[in-house]
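> A structural model of the following input is requested.
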Amino acid sequence: MRRLLALCLVFTTTACGATVAENTTATDPVTVKNCGQDVTFDRVPAKVVTNDTGIAELMFALGLADRMAGYVIGSGQTADLATSPFKSDWDSVAKLGEKINKEVVQGAGADLVFAGWNYGFSESTGFTPDALKELGIPTYQLTEACRNGVGKQRGIMPPLDALYEDLRNLGKIFRVSDRAEKLVTGYQEQIRSAEKLMTGKPRPKVFLYDSGLDQPFTSGRNAAPQDIITKAGGDNIFGDLDDSWTTVGWETVVQANPDVILINDYADGDNNTPEQKQKFLEGYAPLAAVPAITQKKFFVLPYAALVESPRNPAAIESFAKFLAG
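Below you'll find the model as predicted:
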């Protein structure tokens, strides 16, 4: 399996260990629009608790590790730390646990919880922005995971726009807007350069495989893989689904006849490694005639590169290089 590029993502913009030169102790209120609602922060948060690797790395990219009380990541995400360009930041911030809950954030003295729906927030566990508000703890929701008003479907804007929105909002909240804008500009330049790699070449159909044996878990048009695939020069076979991460049927995968399979390096309980996932896909009889299987066109990206995070631009670049061959 070709993993070299995927496991060695190269960042072309400075992101690690940033020194924040702007005023992070200001007490004047700042209002940002988050998931369609105006949210006001009376002061710069100083004890932030994050959930998920991508969310923590948004803080790291902005040089805000010293504003964090700690992070929570699940056991399936620990492999992300080995591929992270923010290793020193991970080392400098406390891990609070593998499951976020009220006790964890209260114990850390959190003055802000940064998470998202299905990225920590969940009605089933009672850990929601409203529940934290009752405890006097402010929240910021990951824009990729915003509910879009259709049941529990998520995603209110294109994935990269969600990334830029969060960077800019966090820049305002923490008074590091200059840093945020530099990151956005650098990412946009990196992506424009990557897009040129597939100019004039046929666009392969791509299936994002996260997990699932009976039914595959994949990405609709509102999750990060949508823009990673399309900006790299491919077409997401489930790009017409108005949702972020979602479950589909195998028959629709077979009918779509993908040319390439993009595998999420995430331990999901069924198949814990990319090699196990590829072995399952190659041995699943209904997929036997699919071009991606017959030609062994697999590519692997870390989980933290496939959710909204600072790794998205580098993921586009590495996948584009793979597709360009």
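
> all contacts plus neighbour counts: C-alpha atoms, from now on.
Will do.

> distance check, the residue nearest to Arg179 when sequence neighbours are not counted against Asn169.
Closest residue to Arg179 apart from its sequence neighbours, by CA to CA, 6 or more residues apart in numbering: Leu62 at 6.4 Å. Distance from Leu62 to Asn169, counting by CA to CA, to the nearest Å: 11 Å.

> cool, Leu160 as well?
Taking CA to CA, one finds Leu160 at 14 Å from Asn169.

> contacts only, for the spatially closest residue to Tyr187 that is not a sequence neighbour.
Spatially, and ignoring its direct neighbours in sequence, Tyr187 is nearest to Pro313 (5.8 Å; CA to CA, 6+ apart). Under the criterion of CA atoms under 8 Å, 6 or more residues apart in numbering, the neighbours of Pro313 are 187-188, 190-191, 228.

> can you give me the distance of Pro313 to Ile229?
Pro313 is 11 Å from Ile229, where distance means CA to CA.

> Lys279 too?
On the measure of CA to CA, Lys279 and Ile229 end up 22 Å apart.

> who has more neighbours out of these two?
More crowded of Lys279 and Ile229, by other CA atoms under 10 Å: Ile229, with 25 against 12.

> what ranges does the chain have for its helices?
4-7, 53-61, 79-83, 87-92, 102-107, 129-134, 159-173, 177-195, 224-232, 250-256, 274-283, 291-294, 303-306, 312-324 (DSSP state H).

> quick one on the thing from earlier: out of Leu160 and Asn169, which sits in the busier spot?
Remark: of Leu160 and Asn169, Leu160 carries more neighbours, 24 against 21, as counted by other CA under 10 Å.

> what sits against that one?
224, 227, 308.

> try it again with 6 Å
Applying CA atoms under 6 Å, 6 or more residues apart in numbering to Leu160 gives no contacts.

> for Pro302, same thing?
So Pro302 contacts Asp265 (CA under 6 Å, 6+ apart).

> could you redo the last one with a cut-off of 7 Å?
80, 264-265 (CA atoms under 7 Å, 6 or more residues apart in numbering).

> quick one: which of the residues you listed is nearest to Gly136?
Asp80 (31.9 Å; CA to CA).

> shouldn't that closest one be in contact with Ala304?
Yes: with contact defined as CA atoms under 7 Å, Asp80 reaches Ala304; the gap is 6.1 Å.

> those two - which one has more neighbours?
Ala304 (27 against 20).

> measure the more buried one to Val72 for me?
Per CA to CA, Ala304 is found 14 Å from Val72.

> quickly list what's touching both of these two.
In contact with both Ala304 and Val72: no residue, using CA under 7 Å, 6+ apart.

> please give the structure of this sequence too, so both can be compared:
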Amino acid sequence: MKTFKSMWLILAIAMLSILAACGNDKAQKSETENEQWDPAQAAATEVTIENNDTTQIYTEAPKKAISLNQHVTEIMLALGLEDSMVGTAYLDDKIYAPLKAAYDQVPVLAEQYPTKEQVIDAEADFLYAGWKSGFSEKGVGTPEELETLGIHTYLHTSSSTTNPSLEDIFTDIRNIAKIFEVEERGEALIVQMSQEVEDIRAKLPQGKEELRVLIFDNGKQDVTTAGQNFMNELVTVAGGKNIFGDVESGWTTVSKEDTVERNPEVIVVIDYGSTSVEEKINFLKNDPALKETDAVMNERFVTLPLSAASEGVRAAEAIQILAQGFYPDNF
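Purely as a prediction, here's the structure:
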């Protein structure tokens, strides 16, 4: 009888052990399933960006991006995203020197905008345009067309708004950093750019009237200049006053007579395209009307590359060039 009771005790202990093991297996399985699928966590990893009248939802960072203009190419490279890029396009001039090594790792697809076929052949999943023309019918295609191909798009907002500021560029940088899941790099880049600008501003003369500045793109019969585009911000931060900053447009055309009346003290010559800086300055010196301005008579010209004048990572460099040209004694 004693042996019989012992056997039942052994069997009971064994059954309890089996049940406990089953319970543990179910708990572990449940935990594994929760780790594999957590709706709250999945929702948190989604990134939603409102851009260019579209809503772009990212469930993962793009892996095959193409940048369509130089200043946005330089933003991606400054964020260390060259390994996530399958192509670049449309240089205005030489790439920013600190980014040249990274740039050389990315294929150049076209001198201007690539074709839709080139984009498809590259298996692109993200296109980043610096100008609205990139997503026009003459560019790569509209965001709606590209979405049907499974390609996300981002239009650089600071290049597509009136009178953009440095903060608008920082918003674009934050958006791209968020899309590519490199937020810390984005904030570090913004801190660096902000500090560089503050260091320049600290050297500017205090209590002086701002210099009258003409931004000269080109001109023959009339003058093509900057109204309320990013050049207006750059000139202002560098301690000057854009004489056509009251014109509510980006690049604009004004008369020579109006230019002479506003009488610039300094002329910023934008360097790009087939017309050289020397040719532009010779035109200013020999034009019967424009040669009478203070800037031309005193030969006060500042040369600025178009790539530095765009809404990108070279903003501090552009402000440095302008400030040195405006106030050489302070630098």
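
> quick check: TM-score for this pair?
TM-score of the superposed chains, computed with TM-score structural alignment, normalised by the length of structure 1, equals 0.80; 284 aligned residues with a CA RMSD of 2.2 Å.

> which of the contacts of Pro302 of structure 1 map to contacts in structure 2?
Retained in structure 2 (both residues aligned by TM-score structural alignment, their matches' CA atoms under 7 Å) from those: 264-265.

> which of the contacts of Pro302 of structure 1 lies closest to Phe207 of structure 1?
The closest of the contacts of Pro302 of structure 1 to Phe207 of structure 1 turns out to be Asn264 (CA to CA; 10.8 Å).

> tell me who's in contact with the alignment partner in structure 2 of the closest one.
Under the alignment (TM-score structural alignment), Asn264 of structure 1 pairs with Ile270 in structure 2. Residues counted as contacts of Ile270 of structure 2 (CA under 7 Å, 6+ apart) are 216-217, 303-306.

> recalculate using a threshold of 6 Å.
217, 304-306.

> and for stretch 70-84 of structure 2, what span of structure 1 is it aligned with?
Using TM-score structural alignment, stretch 70-84 of structure 2 pairs with 53-67 in structure 1.

> try stretch 234-248 of structure 2
Going by TM-score structural alignment: stretch 234-248 of structure 2 matches residues 228-242.

> now the end-to-end length of the matching stretch.
17 Å.

> how much space between the aligned partner of Ala194 of structure 1 in structure 2 and Glu210 of structure 2?
When structure 2 is aligned by TM-score structural alignment, the residue opposite Ala194 of structure 1 is Ile200. Using CA to CA, Ile200 of structure 2 is found at 16 Å from Glu210 of structure 2.

> for Val268 of structure 2, same thing?
Relative to Glu210 of structure 2, and taking CA to CA, Val268 of structure 2 is found at 15 Å.

> neighbour count: those two, which is higher?
Val268 (24 against 16).

> the more buried one contacts Ile215, doesn't it?
Yes: in this structure, Val268 of structure 2 is within contact of Ile215 by CA atoms under 6 Å, at 4.7 Å.

> picking up where we left off before, by neighbours, which of the contacts of Pro313 of structure 1 wins?
Ile228 leads the contacts of Pro313 of structure 1 on contacts (other CA under 10 Å) with 28 neighbours.

> and the corresponding residue of structure 2 for Ala315 of structure 1, how many neighbours?
Using TM-score structural alignment, the equivalent of Ala315 of structure 1 in structure 2 is Ala318. Ala318 of structure 2: 23 surrounding residues under other CA under 10 Å.

> ok, Ala318 of structure 2 touching Ala308?
Yes: using CA under 6 Å as the test, Ala318 of structure 2 is close enough to Ala308 to be in contact (5.4 Å).

> Ala115 of structure 1 is nearest to which of the helices of structure 1?
Among these, the nearest to Ala115 of structure 1 by CA to CA is helix 53-61 (7.0 Å).

> mean shift of that closest one relative to structure 2?
Aligned to structure 2 and superposed, helix 53-61 of structure 1 gives a mean residue distance of 0.6 Å (mean CA distance after the TM-score superposition for structure 1).

> and that helix, how far out from the chain middle?
9 Å (CA atoms, centre = their mean, to the nearest Å).

> tilt between that helix and helix 159-173?
Orientation of helix 53-61 of structure 1 against helix 159-173 (axes from the mean of the first three to the mean of the last three CA atoms, to 10 degrees) gives an angle of 50 degrees.

> list the buried residues in helix 53-61 of structure 1.
53-61 (16 or more other CA atoms under 10 Å).

> which positions within stretch 319-331 of structure 2 qualify as buried?
Neighbour-count burial for stretch 319-331 of structure 2 [16+ other CA under 10 Å]: 319-327.

> and if you look at stretch 294-305 of structure 2?
294-296, 299, 301-305.

> quick one: which two of these are the most distant?
Of all pairs drawn from these, the greatest distance, 23.1 Å, lies between Asp294 and Pro305 (CA to CA).

> counterpart of Asp161 of structure 1 over in structure 2?
Asp161 of structure 1 maps onto Glu167 in structure 2, by TM-score structural alignment.

> state the distance from that match to Glu233 of structure 2.
Distance from Glu167 of structure 2 to Glu233 of structure 2, by CA to CA: 11 Å.

> neighbours of the equivalent of Val191 of structure 2 over in structure 1, how many?
Correspondence of Val191 of structure 2 to structure 1, assessed by TM-score structural alignment: Thr185. Number of residues near Thr185 of structure 1 (other CA under 10 Å) recorded here: 12.

> any idea how far the counterpart of Gly150 of structure 2 in structure 1 is from Asp130 of structure 1?
Using TM-score structural alignment, the partner of Gly150 of structure 2 in structure 1 is Gly136. Here Gly136 of structure 1 is placed at a distance of 10 Å from Asp130 of structure 1 (CA to CA).

> ok, now Gly120 of structure 1?
From Gly120 of structure 1 to Asp130 of structure 1 the distance is 13 Å (CA to CA).

> more crowded one of those two?
Gly120 (21 against 13).

> quick one: map the more buried one onto structure 2.
By TM-score structural alignment, Gly120 of structure 1 lines up with Gly134.
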